[in-house]
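**Student:** missing the sequence, but the structure's below:
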């Protein structure tokens, strides 16, 4: 058990080191554009929605977002990990087990997603009238 926790900790440290070793990408001047750039697709928003409830495995996303292709899901998760929004933990087990969870940065998007949810509920209730 200790070895598993140690290896998980090492994986996290290696991921953080890799993230900080990369050159910092140039961000847009507009803060809204920066935010949109990080969650720039409906798929990333749905992945965020799912991660707000709990840690997930790849297959969990496939079940909750059946319309997303394997390629797009893989790319979206990788991008979100690289941006520091999502943490990917690969456990040294057979068969392999990988889990995804929100980082502190990802959790800081919680109020943004909540406002979007509230706005969507209001729109559904009041403005989505078919005439």
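**Tutor:** It's in. It should be emphasised that the depicted structure is a prediction, and the values quoted were computed from it without experimental measurement. Numbers count the residues shown, from 1 in each chain.
**Student:** drop to CA atoms for contacts and neighbour counts, all remaining ones
**Tutor:** OK.
**Student:** can you list the buried residues in the lengthiest helix in the chain?
**Tutor:** As assigned by DSSP state H, the longest helix anywhere in the chain is helix 2-21. Using 16 or more other CA atoms under 10 Å as the test for burial, helix 2-21 gives 8, 11, 12, 15.
**Student:** what about versus this one:
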């Protein structure tokens, strides 16, 4: 797992919620973008531009921030290749791959819930 910045807001907030495993987990992957980013990486490595196209409707800044947090938490691996121009790829880590069946279940649940609203 990547080293966390001890003074970051997320790290400070997590110190207060580590008693509840569910809340801790949701903080790691919650929010508008993180699960969507992870789902897009399920099929394999993607470069930043490819990931942005896949996610759609996300700003470069927001994608950068979300990827940085996911990397700090050991959920996404960032690989920089020594090429000109530099190539950077993002991929799921082994621990994040454990989430795949969970987000698939969430997606199915969401589909059923949406169907009830109609």
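**Tutor:** Now that the structure is in, tell me what you want to look at. Keep in mind it's a predicted model, so treat the numbers as computed, not measured.
**Student:** which elements pack onto the strand or helix carrying residue 53 of the second structure?
**Tutor:** Using DSSP states H and E, residue 53 of the second structure falls within helix 48-55. Packing contacts for helix 48-55 of the second structure, counted by 3 or more CA pairs under 8 Å, 6 or more residues apart in numbering; DSSP states H and E, involve helix 34-41, strand 87-92.
**Student:** which stretch of the first structure lines up against the first one?
**Tutor:** Using TM-score structural alignment, helix 34-41 of the second structure corresponds to residues 44-51 of the first structure.
**Student:** in the second structure, what residue corresponds to residue 68 of the first structure?
**Tutor:** Residue 68 of the first structure maps onto residue 58 in the second structure, by TM-score structural alignment.
**Student:** assign a three-state SS to its match, would you?
**Tutor:** Put simply, residue 58 of the second structure is coil when judged by DSSP: H, G, I helix; E, B strand; the rest coil.
**Student:** since we're on it, how many residues are nearby?
**Tutor:** 15 (other CA atoms under 10 Å).
**Student:** how about residue 110 of the first structure?
**Tutor:** As a burial measure, residue 110 of the first structure scores 16 neighbours (other CA under 10 Å).
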